[in-house]
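Structure, please.
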Amino acid sequence: MKDSARLFEFQAVNEDTVKRMFAAFDPKASITYILPLMKGMSTSNYAVRTEGGNKYVLRIYPDNNDHMRTETTAYQYAKARIRTPEIFFFDDSKQIVPFSYLIMVFIEGSTLGDFIAGNEGCPDYVMHRIGSSLALLHQTEYPHMALLDEHLQIAEQLEPFASQYYTLLNGLAGTHIQASTKEK
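Next comes the predicted model:
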């Protein structure tokens, strides 16, 4: 998979649109800096700095994969168990712009993908920390594989995990990997 591969088109917004989106969160905010963060695969993200030096992520959700409410609920659920980025504001009314978006704290650092590429792999201690955090998050058991709604309740039951391999590899996910990888 190429670094530039995206599942959903990047939503380009201009400075005026970003200011209107932020005004719903903080009408007094004076934006001094807007930078597109192109590494995402589905959401469109921007680093935004305000006059006071605060730095935020503006995350815009694609219309055909709008999971903002589910993601926001998942962060709230996770916050009781692990450190999570603080979400300051979210809007799915589509009154300001025709898509859902949220504003959250910007955390300085590199992505996990960049860390792995820079270290030619992932050290065991990092994998252990990730696994420990995931174990804390997955304390809730569901009777079967399912998609969850914004309240983390079952919204749609999924096919058994083993058959998902074939569905995913022959669907949208499979279009993003090479045929030899799918075969393996």
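
C-alpha from now on. contacts and neighbour counts both.
OK.

Touching the strand or helix carrying M127 from outside, list them.
Following DSSP states H and E, one finds M127 within helix 124-137. Residues outside helix 124-137 that contact it (Cα atoms under 8 Å, 6 or more residues apart in numbering) are A78, R81, I82.

What segments of this protein are strands?
31-37, 44-50, 55-60, 87-91, 101-105, 146-148, 154-157 (DSSP state E).

Can you lay out those strands as JSON lines showing distance to D66 and mean neighbour count?
Formatted as JSON lines, these follow (distance: least, Cα to Cα, whole Å; neighbours: other Cα atoms under 10 Å):
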{"stretch": "strand 31-37", "distance to D66": "19", "mean neighbour count": "15"}
{"stretch": "strand 44-50", "distance to D66": "12", "mean neighbour count": "21"}
{"stretch": "strand 55-60", "distance to D66": "9", "mean neighbour count": "22"}
{"stretch": "strand 87-91", "distance to D66": "12", "mean neighbour count": "16"}
{"stretch": "strand 101-105", "distance to D66": "9", "mean neighbour count": "21"}
{"stretch": "strand 146-148", "distance to D66": "13", "mean neighbour count": "14"}
{"stretch": "strand 154-157", "distance to D66": "15", "mean neighbour count": "13"}
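
And this one, please, so the two structures can be compared:
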Amino acid sequence: MSQNNYRLFDFESVDTESIHAIFSKYNNRLLIQNIVPIIAGMSTSNYIIEARNKKYLLKVYPKDNDHSDIEIAAYKYAHNIIKVPEVLHFDNSKAIIDNTYAIFQYIDGFTLREYVSKNKGFSNDVAYKVGSMLALLHGKEYTCTALLNVDLCIKNQIIQFQNQYEFFLDGMPGRHLNEKVKRDLGHFIDANRHLIERISEKNVFCHGDFIPSNILIDVYESPWFIDFEYCFSVPCYYDIGKLFRSRENYSQYIDDKIKSNFAKGYNAMSQRTLPDDWYKLSKIADIAVMLALINKENIPRDWIEGIEEEIIETMNL
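Purely as a prediction, here's the structure:
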């Protein structure tokens, strides 16, 4: 499923003078030597900042979609249990630029997607570690599907996960889908209601955007999780389904052994082990997640076609 270079929010260009002012506020003894914009991404605008023998990541949040407070809270929570970059400085005063920004520890390595493409797969050890870290992240349970506040407590309930399929099919996503795909999906949901109920049994703290590009593999082949701005309370299969969604130069290398080692790692650290059909449940869960992606008026046609292909593949499992 390709999303090309489409961004949800425009890249925020921050001039050199402002970046120097930002880092002077963090540490006025730093001597910045190089600034490298990272154009890839969908929401935030990121820059690699090189200062002598050390690198930093500057993350600038979009004005109209500022989830910085919840993300910083999530990083602080996750930092105590798994590997995530350290938050070095956070500023939402908008005194220097008109955006909230944060400075993070820079992790040298590849995204999991780059790593898999480069190595034609990934080791059993990496799969196990990703699974075990995700289970630890999912250790915080909630009573319902909900948005969270800065204390990572329930802020307000949203449509419960088991009801999201019909909600999206009756709304904008359903209008985007091919009529046959929409009709077949409706039948599929009716026929698999018992599985959807199982998916929805437990809500946990979820990353919310657990795609291979948000997992870094460092030089020691240790995973790090990044980008928590969309974290919320939802069934664990939300994250798992996103991780195993079909992607070019990625999915063809995800074999049964990698899935097995991921599950072993997850089960080793989870209070509730994944059932034998966890992969099937995660793929069904991901249907609702993909429908949410097209829950707006203007969506690139290749996104819709890619989602239709993935839905058809899941229905044929």
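
okay, the strands of the first structure in a markdown table with distance to Y166 of the first structure next?
Below are the strands of the first structure laid out as a markdown table (distance: least, Cα to Cα, whole Å):
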| stretch | distance to Y166 of the first structure |
| --- | --- |
| strand 31-37 | 32 |
| strand 44-50 | 29 |
| strand 55-60 | 30 |
| strand 87-91 | 35 |
| strand 101-105 | 32 |
| strand 146-148 | 17 |
| strand 154-157 | 17 |
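
Looking at these, which is nearest to G113 of the first structure?
With Cα to Cα as the measure, strand 31-37 is the member of the strands of the first structure nearest G113 of the first structure (14.2 Å).

For that closest one, which outside residues touch it?
Here strand 31-37 of the first structure has contacts from E15, K19, S44, N45, Y46, A47, V48, R49, T50, E51, using Cα under 8 Å, 6+ apart.

which residue ranges form the helices in the stretch 201-317 of the second structure?
For the stretch 201-317 of the second structure, the helices defined by DSSP state H, counting those that start in this stretch occupy 237-243, 256-269, 278-293, 301-315.

can you give me how far the first one is from the chain middle?
On the basis of Cα atoms, centre = their mean, to the nearest Å, the separation between the geometric centre of helix 237-243 of the second structure and that of its chain is 9 Å.

Can you tell me the centre-most residue of the first structure?
Nearest to the geometric centre of the first structure sits T43, at 6.2 Å (Cα atoms, centre = their mean).

Relative to P98 of the first structure, how far out is that one?
T43 of the first structure sits at a distance of 14 Å from P98 of the first structure (criterion: Cα to Cα, to the nearest Å).

And Y106 of the second structure, what's its match in the first structure?
The alignment partner of Y106 of the second structure in the first structure, by TM-score structural alignment, is F106.

Leaving out the residues flanking it, which one is nearest to that match?
Y56 (4.5 Å; Cα to Cα, 6 or more residues apart in numbering).

That neighbour: what's it in contact with?
Y56 of the first structure touches A47, V48, R49, I103, M104, V105, F106, counting by Cα under 8 Å, 6+ apart.

Just give me the closest of those to K28 of the first structure.
R49 (13.3 Å).

Would you agree that closest one is in contact with K55?
Yes: in this structure, R49 of the first structure is within contact of K55 by Cα atoms under 8 Å, at 4.3 Å.

one step back: could you point out which of the helices of the stretch 201-317 of the second structure sits nearest F205 of the second structure?
helix 237-243 (9.9 Å).

Can you state the residues of the first structure onto which that closest one aligns?
Under the alignment (TM-score structural alignment), helix 237-243 of the second structure falls on nothing in the first structure.

ok, the match of Y106 of the second structure - contacts?
Neighbours of F106 of the first structure in contact, by Cα under 8 Å, 6+ apart: A47, K55, Y56, V57, P85.

of all the residues you listed, which comes closest to F25 of the first structure?
Y56 (11.5 Å).

Show me how far stretch 66-83 of the first structure is from its chain's centre.
For stretch 66-83 of the first structure, the distance to the chain centre is 10 Å (Cα atoms, centre = their mean).

List the contacts of that stretch.
With Cα under 8 Å, 6+ apart, stretch 66-83 of the first structure has contacts from 61, 84-85, 87, 92, 100-102, 133, 136-137, 148-152.

go with 6 Å
D149, E150 (Cα atoms under 6 Å, 6 or more residues apart in numbering).

give me the stretch of the second structure that it matches.
Mapped onto the second structure using TM-score structural alignment, stretch 66-83 of the first structure spans residues 66-83.

ok so, going back, mean neighbour count and distance to H194 of the second structure added to the helices of the stretch 201-317 of the second structure, as CSV?
Output for the helices of the stretch 201-317 of the second structure, formatted as CSV (neighbours: other Cα atoms under 10 Å; distance: least, Cα to Cα, whole Å):
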stretch, mean neighbour count, distance to H194 of the second structure
helix 237-243, 24, 15
helix 256-269, 19, 22
helix 278-293, 21, 11
helix 301-315, 17, 15
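
Can you tell me which of those helices is nearest to D170 of the second structure?
Of all the helices of the stretch 201-317 of the second structure, helix 278-293 comes closest under Cα to Cα, at 10.9 Å.

helices or strands next to that closest one in the packing?
Helices and strands touching helix 278-293 of the second structure, as assessed by 3 or more Cα pairs under 6 Å, 6 or more residues apart in numbering; DSSP states H and E, comprise helix 237-243.
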